[in-house]
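Asks: what's the 3D shape of this:
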Amino acid sequence: MYPTLSKKKATCIRQLALKKYRLEQAAFVLEGKKSIQALLSARYAIKCIVGTSSFFVANQDIVASIRKETEVFETKKEVLSGLGSFVHNHEVLAVAAIPSATEPSISPVDITLALDGIQDPGNLGTIIRIADWYGIATILCSQTTVELYNPKVLQASMGSFAKVNLHYVDLPRYLEGLKLPILGATLDGQPVHDFAFPGHGVLVIGNESHGIQPAVKAILTEAIAIPRYGQANSLNAATATAILCDNWKRFCCPASGR
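Replies: As a prediction, the model looks like this:
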């Protein structure tokens, strides 16, 4: 039905597993049916889609959604599994253009997340998914936060990367210019169970090992903490984000969930 993927094109796709080539080509790879479905309904320009003939036959809804400017190639599942980062992907992958950076849009009536040096790709992907779940439209990332288009970040986001806006900024400088409440997750902050959350503002989540950097901590209007009842030294960054977002949303809009 579609032309066979060439060796030259396959080499270009494999290179995108490395950040160096993602930056050079301004493109990234996304793998798996659900992720491709999210991509097709999002703002991303899709350069090409590569799948097995059986995938295209069984997924006519996806075929119908492919834009005219997108190249489509067939290949064998053995070749497909070697193109991306996940050997279990035997169905489909896409190469999409990395969009140009835009200015963040900060909501004056809701929560914005700020990530200060999150390093683990799984954490970032999960936090993006959490933001999507709680209706948080914007995430600010420090320049030391792991790259959005890292394959493990995209995989962990489960398609939510296409519905949440991420912006990499000079975090201390950017936060300093906001006239909003800025809350930071710390081990010695006010317990969230007794905290009167504002109706809007920024929630800062720090690095997995070192927490929030001093330059950002100096800008916080409030430090908040999740009460500890056991002996663990800390919580996973994504887990802490979910708990804090849940407490903030329950306090400010308890009847709006579905």
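Asks: going forward, measure contacts between C-alpha atoms and count neighbours the same way
Replies: OK.
Asks: Now do the contacts for Ala42.
Replies: Ala162, Lys163 (CA atoms under 8 Å, 6 or more residues apart in numbering).
Asks: Now name the helix or strand holding it.
Replies: Applying DSSP states H and E as the criterion places Ala42 outside every helix and strand.
Asks: if I pick the nearest residue to Gly117 once chain neighbours are set aside, what's in contact with it?
Replies: Using CA to CA, 6 or more residues apart in numbering and skipping the chain neighbours, the partner closest in space to Gly117 is Thr145 (4.3 Å). Shown in contact with Thr145 (CA under 8 Å, 6+ apart): Leu115, Asp116, Gly117, Ile118, Gln119.
Asks: Surely the first one forms part of a strand?
Replies: Yes: Leu115 sits within a strand when classified using DSSP: H, G, I helix; E, B strand; the rest coil.
Asks: Quick one: classify the residue lying closest to Tyr149 once chain neighbours are set aside as helix, strand or coil.
Replies: Counting by CA to CA, 6+ apart, Tyr149 lies nearest to Phe28, which is 6.3 Å off, once chain neighbours are set aside. Secondary structure assignment for Phe28 (three-state DSSP): strand.
Asks: Another for comparison:
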Amino acid sequence: MISKNQLKLIHSLEQKKQRKKSGLFLVQGEKNVGELFNSDFEIVNIFATTEYINKYAASLSAQQLVSLTVESTVEELQKAGTLKTNNSVIAIVKSKAYEAPTINNDELILVLDQVGDPGNLGTIIRVADWYGIKHIICSTDCADLYNPKVIAATMGSFVRVQVSHTDLCEYLSSQDKPVYGAFLEGKNLHKSQLPNSAFIVMGSESHGISEGVSAFITDKITIPNFGQAESLNVAMATGIILDNFMR
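Replies: Presented below is the predicted three-dimensional model:
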């Protein structure tokens, strides 16, 4: 069963301050925890139902996690976690701090400016993984990668996409590749010649790309609309833009 101290730790990791202080974060649900087994993330503890432990006995043994696994009831996991469903397992994992990377000649890097919604960030990470994007650079006021809602929305893609938080103006000022930005007044994406190597900047739905970051945009692009909707969700827009670049 989950002890009072363990429950207290799990609940504390819902807060950014405590995640940063402890260097730990939560991974919940069968899919997300399963992705950890094939990654280099270090698992500190696993809390799981008897059914989960039996189902993944071979993986737990191969990863030397048996001694770190605490058998728990569904009720305990529901009380401990943040998910309303898929409550068979919760893992406490050591977080990583990624440095902002140097872009390769055949690489696309996503840059996110002021994307504060955890669900949007998590979905963008999942979309990036689908299109083979390995790096996402976030402004310091973006949602925290290790927010439980972000991790849940990635559906396991957080183990393959490296997300770093940094000062975007400072970072972009040292780059020599084209910087594409999504703007309502940009050039039609369908009619643009898109390179194999570039930075793609996406802003928040409410504020767009900030004035400071806009100064580093070399090419403004827009997704042409054919209907009456005022805007697109930033995660959806990211997927459409990446699809056009990958063509």
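Asks: mind listing the helices for the stretch 1-150 of the first structure?
Replies: With helices called from DSSP state H, counting those that start in this stretch, the stretch 1-150 of the first structure shows them at 7-15, 19-25, 33-40, 53-58, 60-65, 77-81, 121-133.
Asks: out of the ones you listed, deepest packed?
Replies: Using mean count of other CA atoms under 10 Å, the stretch among those with the greatest mean number of neighbours is helix 121-133 (a mean of 24).
Asks: what does that helix rub up against?
Replies: Here helix 121-133 of the first structure makes contact (CA under 8 Å, 6+ apart) with 113, 118, 137, 139, 146-148, 150, 152-161, 163-164, 237-238, 241-242.
Asks: let's see 7 Å
Replies: Contacts made with helix 121-133 of the first structure from outside it, assessed by CA atoms under 7 Å, 6 or more residues apart in numbering, are listed as 118, 146, 152-154, 156-158, 160-161, 163-164, 237-238, 241-242.
Asks: What range does it cover in the second structure?
Replies: For helix 121-133 of the first structure, the aligned range in the second structure is residues 118-130, judged by TM-score structural alignment.
Asks: post-alignment, the matching stretch versus the first structure, mean distance?
Replies: On the superposed models, the aligned residues of the first structure are on average 0.6 Å from stretch 118-130 of the second structure, with distances taken as mean CA distance after the TM-score superposition for the first structure.
Asks: and the longest helix along the first structure, what does it pack onto?
Replies: The helix spanning the most residues in the first structure, taking DSSP state H as the definition, is helix 237-252. With contacts taken as 3 or more CA pairs under 7 Å, 6 or more residues apart in numbering; DSSP states H and E, helix 237-252 of the first structure sits against helix 121-133.
Asks: repeat that for 8 Å
Replies: Helices and strands in packing contact with helix 237-252 of the first structure are listed as helix 121-133, strand 201-206; criterion 3 or more CA pairs under 8 Å, 6 or more residues apart in numbering; DSSP states H and E.
Asks: Next, format the ones you listed as TSV and append distance to Ile49 of the first structure.
Replies: Converted to TSV, those look like this (distance: least, CA to CA, whole Å):
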stretch	distance to Ile49 of the first structure
helix 121-133	22
strand 201-206	35
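Asks: quick one: which of those is nearest Lys20 of the first structure?
Replies: Go through these one by one with CA to CA and the one that ends up closest to Lys20 of the first structure is helix 121-133, at 16.7 Å.
Asks: next one: the closest one to chain centre, how far?
Replies: A distance of 5 Å separates the centroid of the chain from that of helix 121-133 of the first structure, by CA atoms, centre = their mean, to the nearest Å.
Asks: Aligned to Ser197 of the second structure, what sits in the first structure?
Replies: Using TM-score structural alignment, the equivalent of Ser197 of the second structure in the first structure is His200.
Asks: rewinding a little: between all of the contacts of helix 121-133 of the first structure, which two are separated the most?
Replies: Spatially, the most separated pair among the contacts of helix 121-133 of the first structure is Lys163 and Ala237, at 20.8 Å (CA to CA).
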